[in-house]
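[1] the sequence and its predicted three-dimensional model are supplied below.
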Amino acid sequence: MFGLLGTFLALFALAQTPPASCVAGQITPPVTEGPFYKAGSPQRTSLLEPGMAGTKLTITGEVFTRGCRPVAGAWLDFWQADAQGKYDNAGYRLRGHQVTDGTARYTLLTVMPGEYPGRTPHIHVKVRAPNGPVLTTQLYFPGARQNQGDMLFRQELLLQIRDTAAGKAGTFNFVLDSE
């Protein structure tokens, strides 16, 4: 199901991604880890599995220092609920970590997370520059009906989302409090 056509569409979405930006001193704010973090996720850029329900989502971006210097080799650990708002607490479904490339870019292939009681759809992430402190935060979706009712929601953590032939594409740049 996610064979050659899915890979092509994801790469096409990546090629259409707007250029990344950084504003010096605007640090990505932290948000609580929540109760569903599980250490030891597999290293992978795609969280998609055969038969997985939900709208496909490709997220791209870069990791910067507070001075807007790119952070190659930054570690990002993602975890999220599935399209029905359920987390896999037994295994590592919709969980994975990766490292930014030599230009500080990352790409995540996943599905749009569902909402669950008290929470708007979101994706958790931990980000760390090599030998730096860990930033734990969450990414949110513009226009989600529960955004304003979620006490953890932060406007500055909204993904920039657009529709694609494969589903949706989003961008987000992380700015770490490090030089």
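    Sure thing, it's come through.

[2] switch to C-alpha atoms for all contacts and neighbour counts from now on
    OK.

[3] next structured bit after the longest strand anywhere in the chain?
    Longest strand in the chain, counting residues (DSSP state E): strand 56-65. Downstream of strand 56-65, the first helix or strand assigned by DSSP states H and E is strand 75-80.

[4] so which elements touch that following strand?
    Under the contact definition 3 or more CA pairs under 8 Å, 6 or more residues apart in numbering; DSSP states H and E, strand 75-80 sits against strand 95-99, strand 122-128.

[5] check the gap between L157 and T28 for me.
    8 Å (CA to CA, to the nearest Å).

[6] cool, G102 as well?
    For G102, the distance to T28 (CA to CA) stands at 21 Å.

[7] of those two, who's got more company?
    T28 (19 against 12; other CA atoms under 10 Å).

[8] can you tell me the closest non-neighbouring residue to that one?
    Among residues not flanking T28 along the chain, V175 sits closest, at 5.2 Å (CA to CA, 6 or more residues apart in numbering).

[9] where exactly do the strands run in this protein?
    56-65, 75-80, 95-99, 105-111, 122-128, 134-140, 160-164, 167-171, 174-176.

[10] out of those strands, nearest to G40?
    strand 95-99 (8.5 Å; CA to CA).

[11] can you name every helix or strand that the closest one contacts?
    For strand 95-99, the packing partners by 3+ CA pairs under 8 Å, 6+ apart are strand 75-80.

[12] now with 10 Å?
    strand 75-80, strand 105-111, strand 122-128 (3 or more CA pairs under 10 Å, 6 or more residues apart in numbering; DSSP states H and E).

[13] mean neighbour count and distance to T137 added to those strands, as CSV?
    Listed next are the helices and strands packed on strand 95-99 as CSV, based on neighbours: other CA atoms under 10 Å; distance: least, CA to CA, whole Å:
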stretch, mean neighbour count, distance to T137
strand 75-80, 23, 10
strand 105-111, 22, 16
strand 122-128, 21, 6
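
[14] pasting the second one now:
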Amino acid sequence: MRRKTVLRAALAATAAIPVALAGGPALARTLTGSGTAPQLTPPCDDGDHPTPEQIEGPYFKPNSPQRTSLLEPGMPGTPLTVSGYVFGRACLPVAGVLLDFWQADANGAYDNTGFRLRGHQFTDSRGSFALTTIVPGLYPGRTRHLHVKLQAPGRPVLTTQLYFPGEPRNNTDTIFDARLLMTVRDAGGGREAAFDFVLDVPQDPGPGPGPGPSPSPGGTWAVGTAYRAGDRVTYAGRAYVCLQAHTAQPGWEPPAVPALWRAA
């Protein structure tokens, strides 16, 4: 199990699911109908590569309004929610990351005089973001896509684009990059998408497993122990059952990560 998979599960367990996504998971790589995860941006794993860059295109405008919803009254188009996390190079979430989105309307046109379908937001303390918008329309020469700029505090700007799976024009668009495919599903008359970004942000992954188990006070749970689903431990006088296979690390004590441990 990858480090980010466990971290993402723990983050999700402590977060309230957005109303628009209440009918299902909001995590990247979990929304495919077949259950098979597509190959997306390289997952963060100490020393791995960040999310690929893409060209800005001719329609970017600075100074967009800060907002998480780009919808306006009477706006035509299929509703779309996009959610996910922003991670650094050590698979740890990055708070306070600026995400500036812009896109075409349902007819494939960009608003170049105002800020329709343009807006920026910041990741929260868990490194998560959520955008409410519409599915962008098509225009000559391009497949369906969203534009985004990301900037972690004090770091360079990453400019990239996000794509929709199953689009016929994906095969003919010379800019298209399969690593930037979102996971997308139909839901409630709209569509739900998810994507996790990996920024080139140096991070200390924290202490890894030591040379031997380090028992917790008053319990059998120990840092550095490889646990399997179904394993039982005690911690601070309570019994817990393991829900996901993982290697215990500081900060992943059973009471702190309900995605990994259930009180017995």
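    Thanks, I have it. A quick note: this is a predicted structure, and the numbers were derived from the prediction, not measured.

[15] circling back to that earlier point, nearest to P19 of structure 1, out of the helices and strands packed on strand 95-99 of structure 1?
    Closest of these to P19 of structure 1 is strand 105-111, at 11.0 Å (criterion: CA to CA).

[16] which residue numbers in structure 2 does that closest one align to?
    Across structure 2, the stretch matching strand 105-111 of structure 1 (TM-score structural alignment) is residues 128-134.

[17] superposed on structure 1, what's the mean shift for the matching stretch?
    Stretch 128-134 of structure 2, aligned to structure 1 and superposed, deviates on average by 0.2 Å (mean CA distance after the TM-score superposition for structure 1).

[18] please compute how far that stretch lies from its chain's middle.
    Its chain's average C-alpha position is 11 Å from that of stretch 128-134 of structure 2, according to CA atoms, centre = their mean, to the nearest Å.

[19] can you tell me, leaving aside adjacent residues, what's nearest to P42 of structure 1?
    Closest to P42 of structure 1 by CA to CA, 6+ apart is G96, at 5.1 Å.

[20] what's the match for that neighbour in structure 2?
    By TM-score structural alignment, G96 of structure 1 lines up with G119 in structure 2.

[21] likewise K86 of structure 1?
    Checking TM-score structural alignment: K86 of structure 1 goes with A109.

[22] identify the residues contacting that match.
    Neighbour list for A109 of structure 2: 59, 103, 136-139 [criterion: CA atoms under 10 Å, 6 or more residues apart in numbering].

[23] got the helices and strands packed on strand 95-99 of structure 1 as CSV, with distance to L47 of structure 1 columns?
    Output for those, formatted as CSV (distance: least, CA to CA, whole Å):
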stretch, distance to L47 of structure 1
strand 75-80, 9
strand 105-111, 5
strand 122-128, 12
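
[24] how about these, which one is nearest G6 of structure 1?
    Of all those, strand 105-111 comes closest under CA to CA, at 10.2 Å.

[25] which position in structure 2 pairs with E156 of structure 1?
    Checking with TM-score structural alignment, E156 of structure 1 has R179 as its match.

[26] I'd assumed T51 was in contact with its match.
    Yes: with contact defined as CA atoms under 10 Å, R179 of structure 2 reaches T51; the gap is 8.1 Å.

[27] tell me the spacing between the match of E156 of structure 1 and Y163 of structure 2.
    R179 of structure 2 is 9 Å from Y163 of structure 2, by CA to CA.

[28] how about N131 of structure 1, what's its match in structure 2?
    So N131 of structure 1 corresponds to G154, using TM-score structural alignment.

[29] give me the number of residues near that match?
    Neighbours of G154 of structure 2 (other CA under 10 Å): 8.

[30] now do the contacts for it.
    Counting by CA under 10 Å, 6+ apart, G154 of structure 2 makes contact with 97, 201.

[31] do the same with T107 of structure 1
    Counted by CA under 10 Å, 6+ apart, T107 of structure 1 has contacts 10-11, 14, 44-46, 58-62, 98-101, 170-171.

[32] what's the PyMOL line that selects buried ones from the residues you listed?
    Buried residues among these (16 or more other CA atoms under 10 Å), as a PyMOL selection:
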select buried, resi 10+14+44+45+46+58+59+60+61+62+98+99+100+170+171
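
[33] how about the contacts made by T58 of structure 1?
    9-11, 13-14, 17, 45-46, 107-112, 161, 164, 166-171.

[34] for L57 of structure 1, same thing?
    L57 of structure 1 is in contact with 10, 13, 48, 108-113, 161-164, 166-170, counting by CA under 10 Å, 6+ apart.

[35] mind redoing it with 6 Å?
    109-112, 168-169 (CA atoms under 6 Å, 6 or more residues apart in numbering).
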